[in-house]
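Colleague: return a 3D structure for these sequence lines:
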Amino acid sequence: MIRKALFPGSFDPLTNGHLDTINRSATLFDHVFVAVSTNTAKKNLFDVNEKIELIQLAINHLDNVSVIEHTDGLTVDLAKKVGADVLIRGLRNAEDFEYEMNIAAMNKIQNPDIETIILMASQQHRFLSSSLIKEVSFFGGDISKLVPPDVDRAIREKYSVLKLEK
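Modeller: Here you go, the predicted structure:
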């Protein structure tokens, strides 16, 4: 039996924490789909196509991982559509635990055949969030050790353009 998993997120931007979860998931499953969505509650730095391209650059060493766009509908429906029976979620801290527990419970009600597997963030990534990365980078801080190189370059370029437009 081929085991497929879906790792959904907004990935705005992709961090080394996300990449660590993708790498670890790739060792646990035959195929992992990274589903890129847009969180309308947040101000996005990158559009969905830019996020997909940056993730593809970061995972080019993984032949069992692909990146797909998730534009609408429930995540469990997307999982079913791509043949995944597992959702991968990352857990950084106690605050994430409550949120992820509730999401997993709701997903189980929506589709009892889909399991949620939570991977604890590696120690060196537990403090990372996309929001924190954007904030530090906006004010000129060094994020080069916290995101893949192509993401670091893209963020610096994006903020240079945005600052010029002001």
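
Colleague: every contact and neighbour count from this point should use C-alpha atoms.
Modeller: Fine.

Colleague: can you give me the helices for the chain?
Modeller: Using DSSP state H, the helices assigned to the chain run over residues 16-28, 48-58, 75-82, 94-110, 130-138, 149-165.

Colleague: which other residues reach the shortest one?
Modeller: With contact meaning Cα atoms under 8 Å, 6 or more residues apart in numbering, helix 75-82 is reached by 5-6, 8, 70, 85-87, 107, 110-111, 114.

Colleague: got the angle for that helix vs helix 94-110?
Modeller: Orientation of helix 75-82 against helix 94-110 (axes from the mean of the first three to the mean of the last three Cα atoms, to 10 degrees) gives an angle of 60 degrees.

Colleague: I'd like the structure of this one too, to check against the first:
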Amino acid sequence: MTTDVIAVYPGTFDPMTLGHEDVVRRATQLFPKVIVAVAAGHHKKALFSLAERIEMARAVAEPFGGCVTVESFSGLLRDFVVERGGKAMVRGLRAVTDFDYEFQLAGMNRSLMPEVETVFLTPSDKYQFISSTFVREIAMLGGEVDKFVSPHVQERLAAKVRSLGRE
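Modeller: This next block holds a predicted model:
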């Protein structure tokens, strides 16, 4: 095993949940450098802007020190991974329902970048049911999300809900 493997953990992170944070933590136990790659999200309508999602991801990544960096990307993930010298792509799996999509995605990525391995990590049991979609919906409907996101992300969600007049 080499000690200089760069892993890329891509996603829209709209917002970053405790499940995402747990996958980052697990990835740092396997790889010396993890890049959290925040997708511009051209195919999804995001609640938060790209700049806001990057800022939240950086706040969440701060305790991990220099081994975790946060960058944005648009276009093909393949180009981003190859340009950064990535040798592993981290994907989080919460449940069986994620597996089919992620398995297909891993196959496509292997075709596009055969030198990069996809590594599936599962979050802790207490985070396996959390999704950014659920967190956004709960927050927009006035529910409590403190069990699902970091305090910093919770503050940003509350501010976003207020700004949209959805309190």
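
Colleague: scan the contacts of helix 75-82 of the first structure and report the most crowded one.
Modeller: Leu6 (31 neighbours; other Cα atoms under 10 Å).

Colleague: thinking again about what came up before, from the contacts of helix 75-82 of the first structure, pick the one nearest Gly140 of the first structure.
Modeller: Nearest to Gly140 of the first structure among those is Pro8, at 29.0 Å by Cα to Cα.

Colleague: what lines up with the closest one in the second structure?
Modeller: Matched by TM-score structural alignment, Pro8 of the first structure corresponds to Pro10 in the second structure.

Colleague: make CSV out of the contacts of helix 75-82 of the first structure and add distance to Leu162 of the first structure.
Modeller: Shown next, in CSV, are these (distance: Cα to Cα, whole Å):
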residue, distance to Leu162 of the first structure
Ala5, 36
Leu6, 33
Pro8, 28
His70, 26
Asp85, 41
Val86, 38
Leu87, 35
Asn107, 38
Gln110, 40
Asn111, 42
Ile114, 41
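
Colleague: of these, closest to Asp47 of the first structure?
Modeller: Nearest to Asp47 of the first structure among the contacts of helix 75-82 of the first structure is His70, at 12.5 Å by Cα to Cα.

Colleague: apart from its neighbours in sequence, what residue is nearest the closest one?
Modeller: Spatial nearest neighbour of His70 of the first structure, chain neighbours left out: Ser37 (4.9 Å); criterion: Cα to Cα, 6 or more residues apart in numbering.

Colleague: got the contact list for the one you found?
Modeller: 8-11, 48, 69-71.

Colleague: can you check which part of the second structure stretch 84-92 of the first structure sits on?
Modeller: The aligned range for stretch 84-92 of the first structure in the second structure is 86-94, by TM-score structural alignment.

Colleague: ok now that stretch, how far from the chain's centre?
Modeller: Centre-to-centre, stretch 86-94 of the second structure and its host chain are 10 Å apart (Cα atoms, centre = their mean, to the nearest Å).

Colleague: report the contact partners of the equivalent of Asn44 of the first structure over in the second structure.
Modeller: Aligning on TM-score structural alignment places Asn44 of the first structure opposite Ala46 in the second structure. Ala46 of the second structure makes contact with Asp14, according to Cα under 8 Å, 6+ apart.
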